[in-house]
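Asker: Structure of the sequence below:
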Amino acid sequence: MEYILVPALVILCIMVVVSLVRGIIAFLRTTKVDLETGKGETATDMQLLQNKAMFARIKYQALAIVVVAIILAVSR
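Answerer: As a prediction, the model looks like this:
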């Protein structure tokens, strides 16, 4: 069972990092658009992308915690 859960945990951790980086990039683009235009109106698409990426990060972190809890329960 641990042979399946440990790679799943590694994959989930990688997905957390990827979604975090995507969210940060969307945030930086939002800030760049706001600075260049002086308006917040054009940044709505980037803000939606940022929210989507951060929600994905939270989802993957929760799944990683569940996998860790299962590994701890199985190892006892």
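
Asker: contacts and neighbour counts: CA atoms only from here.
Answerer: Noted.

Asker: so what does the longest helix anywhere in the chain touch, helix or strand wise?
Answerer: In the chain, assigned by DSSP state H, the helix with the most residues is helix 2-37. Applying 3 or more Cα pairs under 8 Å, 6 or more residues apart in numbering; DSSP states H and E, one finds that helix 2-37 contacts helix 44-75.

Asker: just the angle between the helix it packs on and helix 2-37, please?
Answerer: Using axes from the mean of the first three to the mean of the last three Cα atoms, to 10 degrees, the inter-axis angle of helix 44-75 relative to helix 2-37 is 160 degrees.

Asker: Now show me the structure for the sequence below, then we'll compare the two:
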Amino acid sequence: MEYVLIPALVILCIMVLVSLIRGVVAFLKTTKIDLESGEGETATDMQLAQNKAMFARIKYQALAIVVVAIILAVAR
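Answerer: The predicted structure follows:
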């Protein structure tokens, strides 16, 4: 069972990092658009991309916590 859960945990951790990086990149693009336009109004497409990436990060973190809990339960 642990042979399946540990690779699943590693994959989930990688997915957390990828979604975090995508969210930060979307945030930086939004900030760049705000600075260039000078209006302070962000592009809705970038906001949606940022929100989507951050929600994915939260989802993958929750799944990783569940996998860690299962590993700990199995190890006892």
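
Asker: Would you pull the TM-score for this pair?
Answerer: Remark: TM-score between the superposed chains equals 0.96 [TM-score structural alignment, normalised by the length of the first structure]; 75 aligned residues with a Cα RMSD of 0.7 Å.

Asker: one step back: buried residues of the longest helix of the first structure, list them for me.
Answerer: Buried residues in helix 2-37 of the first structure, defined by neighbour count with 16 or more other Cα atoms under 10 Å: 8-9, 12-13, 15-16, 19-20, 22-23, 25-27, 29-31, 33.

Asker: Need the contact partners of stretch 54-72 of the first structure.
Answerer: E2, L5, A8, L9, L12, C13, M15, V16, V17, S19, L20, G23 (Cα atoms under 8 Å, 6 or more residues apart in numbering).

Asker: Kindly reformat those as CSV and extend each row with distance to A73 of the first structure.
Answerer: Shown next, in CSV, are those (distance: Cα to Cα, whole Å):
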residue, distance to A73 of the first structure
E2, 11
L5, 12
A8, 16
L9, 15
L12, 19
C13, 20
M15, 24
V16, 23
V17, 26
S19, 28
L20, 28
G23, 33
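
Asker: Which one of those is nearest to R76 of the first structure?
Answerer: E2 (12.1 Å; Cα to Cα).

Asker: For V24 of the second structure, which residues are in contact?
Answerer: Q50.

Asker: same deal with the one 4 residues further on?
Answerer: The neighbourhood of L28 of the second structure, defined by Cα under 8 Å, 6+ apart, contains no residues.

Asker: Please report the distance of it from L48 of the second structure.
Answerer: The gap separating L28 of the second structure from L48 of the second structure is 13 Å, by Cα to Cα, to the nearest Å.
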